[in-house]
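Novice: Generate a structure from the sequence data that follows.
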Amino acid sequence: MATLELKHITKRFKTHTVIDDLSLSIAEGERLVLFGSSGAGKTVLLRLIAGVIDPDQGHILIGGEDVTDLDAEYRGIGMAFQNFALFPHMDAFANIATPLEARGEKDGAIKAGVEKVAKLLKIDHVLTHRPKALSNGQKQRTALARALAGSPPVLLLDDPLRNVDAKLRFEMRLELPRVLARQGATTIYVTQDYKEAMALGDRIAVMAHGKIQQIGAPEDIYLRPANVEIARLFGDPTINLLDVTPKSDAGGVYCEISNVRVALPHVAQSAAGKPAILGLRPETLRFVDPAGENAVPVTVEAETPLNEKTVTLALTARSREILVSRPAGAPGPTHGSAAIAIDGGQAFLFDKETGARLSDNDKAHKHQGVAA
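Specialist: Presented below is the predicted three-dimensional model:
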């Protein structure tokens, strides 16, 4: 295991800045998920760490040693790619063995090392097969086994589950933490799948436009998104975003939805009167008796059963769409007039112009299931 530290890394391709003065520290043995949409700079950052390309500015330290000018083969890094990148003329055993052979290990040590990691990843029965005879899942595990075989202190995984089927992705989300914990390497895992990020990371670094927008534990990212774009990226169904202009009186800051007052207890008075975006997680909303206090009237348009939950599409009095998520089997209206309860303590308020979160609900915000 080794620490990994990036200091003010910048990478440009011609006039386009892909990585912009990025600094990041990863603890020994930590699993950091690098999350972001396509084009955020995630893969370029991995290639910089691996030594495949060089930064224009900044320093890369592994175990406290500056490796910025060190060739890739001397950095002791394991890497697995989303497209598997296996040698087609070599069987699975030979593919997995390549880092051990490059290190000059003896035949006995190579055999033991390959068999150990293959058993860990449950591919020991296909070691004599070439890539064309392997399923996508077996190819993915073989590529991962090759990255793990040399027991590298740093492991870089570039969206390795992207090209496998949904069933295997689900299984690997459960298995990978166990595998990586046993390996003990300091790991950076790249993904565009928020559920994968939530399942695999000790911390998540959300990346956009070559910068780290927010970094924290999975629950911090979900419950306290730094801006509206991060809030939008995490959650299924996606967060409801409504344009509002908060008001304030002796009772505090509030906004109005369907002409009903929704208190915003964690919003400062300074936000009143300024254009903002109200963020409501679908799972924090619930259907209530329309005659109840502070019930927000809506019109139910449609509902979609999604196995473990049911998602309802409703319209406010101003015809703004709101998604409401409830556990499968829980009662709820299927059409026509209804009402929902909105807990402003679980809402987010974002600045309309900058997108930054305004609600100071770090301690008070509560949620019934982080990865709903």
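Novice: From now on I want contacts and neighbour counts done on CA atoms only, so please keep to that.
Specialist: Will do.
Novice: mind listing the helices in the protein by residue range?
Specialist: 42-50, 92-102, 107-120, 136-149, 166-183, 194-200, 218-223, 228-233 (DSSP state H).
Novice: another one to check against the first:
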Amino acid sequence: MARLELNSVGKAFGAVRCANDLSLIVEPGEIVAVFGPSGSGKTVLLRMIAGMFEPDEGDILVGGRSIIGAPPEHRGVGMAFQNFALFPHMSAQDNIASGLRAKAAGGEVTSRVNSISRLLKIEHVLGHMPRELSNGQKQRTALARALIGNPEVLLLDDPLRNVDAKLRYEMRLELPSLLRRSSAAVLYVTQDYREAMAIADRIAVLIEGRLVQVARPEEIYARPASVAVARLFGDPSINLAEVTPRAEQGALTAEVAGTRVRLESPDRQPADYGACWLGVRPDDLTVARTAGEGAIPARIVAITPMHERAVLLLRFADGIEWLAALPPDAAVGSAEDSVFVRFAPEAALLFDRASGLRIGLPPRRQAA
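Specialist: This next block holds a predicted model:
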């Protein structure tokens, strides 16, 4: 199989830039999730690779061969769309076989349709028309059509968005092994960070047409490159406060709502920090009724039970509001109660307030 390479790819529609200097390598058998908010350019990126749009700058290579200008059928690319895009007048079997009939004999087509449908557990609906299929069956039929030609590159445009929650959860478990079995280089577009973290080997975070971080899921969650990336991962979202770190008794500290808290210091002098954003994820907060070193006084504004945890809305004395995610049986009080909030120094993230970039980030390398 072949690797997919994007080299400084750019695209604009009039004055609107949809892709800016995109560089990325996807190895055979690797799943890279392209994740970002709506309008960030994810679908445009897939369509440039598929041949629906041509980039204005840069190059796209499959197996070391440029595919710029090549017709879609000669690119070695398979694609499954968000809206399934099945032919309404064809059965599921004919939809799956449609991209293969011009390349293979009838017996081979039937054999490969049966094989891929068994793999995706849709062999019992091959004779059904699209209107007779559930959304989950339509999604699997579209995926089978994309996989049947053994493409070198597989593009999946938010394929689970229109299926129900139960099937979405099941497919998150099944898809990674299924996709790796194909040995294709996979680009998987999604707006769901949980889906990206569950399915992908690496995540490419796309914001306003730029790749702002490419890394393994656990690294992006623990060490986001910027405030913007940190806000995209986690539910509830990361807590932020404006701080100016300083050295105190040999440690790096910051003041949050009038309380001096200790931080884990990256390799730089405290005087070099300046104005920062302090970020702490709700899961990293502890809430107690008793005070202690580094405990920030707060008032519980509201408690939202969420089955596996309870989310507390906390308000500090200076009006800042943070969220804490705690076990549902944590007896910390009720609304309007006074409590104390703590977090471990290693749980704190610091971001430059002007640029939004995380402090302590290693020198930026080309995405690969």
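Novice: Superposing both, give me the TM-score.
Specialist: Here the superposed chains carry a TM-score of 0.94, computed using TM-score structural alignment, normalised by the length of structure 2; 361 aligned residues with a CA RMSD of 1.7 Å.
Novice: on that earlier part again, for the helices of structure 1, which one ends up most surrounded?
Specialist: Of all the helices of structure 1, helix 136-149 has the most neighbours on average by mean count of other CA atoms under 10 Å, namely a mean of 24.
Novice: Which neighbouring elements make contact with that one?
Specialist: With contacts taken as 3 or more CA pairs under 8 Å, 6 or more residues apart in numbering; DSSP states H and E, helix 136-149 of structure 1 sits against strand 77-80, helix 92-102, helix 107-120.
Novice: Mind reading off the mean deviation between the last one and structure 2?
Specialist: In the superposition with structure 2, the average deviation recorded for helix 107-120 of structure 1 is 1.0 Å (mean CA distance after the TM-score superposition for structure 1).
Novice: orientation of that helix relative to helix 92-102 in degrees?
Specialist: 130 degrees (axes from the mean of the first three to the mean of the last three CA atoms, to 10 degrees).
Novice: chain center to helix 107-120 of structure 1: distance?
Specialist: For helix 107-120 of structure 1, the distance from its own C-alpha centre to the chain's C-alpha centre is 32 Å (CA atoms, centre = their mean, to the nearest Å).
Novice: Kindly report the same for the second one.
Specialist: Helix 92-102 of structure 1 sits 31 Å away from the centroid of its parent chain (CA atoms, centre = their mean).
Novice: same check, this time on stretch 285-295 of structure 2
Specialist: Relative to the mean C-alpha coordinate of its chain, stretch 285-295 of structure 2 is positioned 33 Å out (CA atoms, centre = their mean).
Novice: buried residues in it?
Specialist: Across stretch 285-295 of structure 2, burial judged by 16 or more other CA atoms under 10 Å covers 285-288, 294-295.
Novice: repeat for stretch 124-131 of structure 1
Specialist: 124, 126-127, 130-131.
Novice: Present the helices and strands packed on helix 136-149 of structure 1 as a markdown table; the columns should include distance to residue 189 of structure 1.
Specialist: Shown next, in a markdown table, are those (distance: least, CA to CA, whole Å):
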| stretch | distance to residue 189 of structure 1 |
| --- | --- |
| strand 77-80 | 10 |
| helix 92-102 | 20 |
| helix 107-120 | 19 |
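Novice: related to what we said a few turns ago, looking at the buried residues of stretch 124-131 of structure 1, which are in strands?
Specialist: Applying DSSP state E to the buried residues of stretch 124-131 of structure 1, no entry is found in strands.
Novice: Tell me the one of those residues nearest residue 21 of structure 1?
Specialist: Residue 21 of structure 1 lies nearest to residue 131 out of the buried residues of stretch 124-131 of structure 1, by CA to CA, at 39.6 Å.
Novice: gap between that closest one and residue 83 of structure 1?
Specialist: Distance, residue 131 of structure 1 to residue 83 of structure 1, by CA to CA, to the nearest Å: 12 Å.
Novice: How about residue 93 of structure 1?
Specialist: To residue 83 of structure 1, residue 93 of structure 1 is 18 Å away according to CA to CA.
Novice: which residues in the stretch 201-350 of structure 2 form strands?
Specialist: Remark: strands assigned in the stretch 201-350 of structure 2 by DSSP state E, counting those that start in this stretch are 202-207, 210-215, 239-243, 246-248, 251-256, 259-263, 276-280, 285-288, 296-305, 310-316, 321-326, 338-343, 349-352.
Novice: To residue 8 of structure 2, which of the ones you listed lies closest?
Specialist: Per CA to CA, nearest to residue 8 of structure 2 of these: strand 210-215, 10.5 Å.
Novice: tell me what the closest one is packed against?
Specialist: Counting contacts by 3+ CA pairs under 8 Å, 6+ apart, strand 210-215 of structure 2 is packed against strand 16-26, strand 202-207.
Novice: Quick one: those strands as TSV, columns for distance to residue 281 of structure 2 and mean neighbour count too.
Specialist: Formatted as TSV, these follow (distance: least, CA to CA, whole Å; neighbours: other CA atoms under 10 Å):
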stretch	distance to residue 281 of structure 2	mean neighbour count
strand 16-26	29	19
strand 202-207	19	24
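Novice: Show me the one of those strands that comes nearest residue 360 of structure 2.
Specialist: Comparison of these against residue 360 of structure 2 by CA to CA identifies strand 202-207 as nearest, at 19.3 Å.
Novice: how big's the offset between that closest one and structure 1?
Specialist: Compared with structure 1 after fitting, strand 202-207 of structure 2 has a mean deviation of 0.5 Å; criterion: mean CA distance after the TM-score superposition for structure 1.
Novice: Off-centre distance for that strand?
Specialist: 6 Å.
Novice: which other residues reach that strand?
Specialist: The contact list for strand 202-207 of structure 2, computed with CA atoms under 8 Å, 6 or more residues apart in numbering, reads 31-37, 40-42, 196-197, 211-217, 220, 229.
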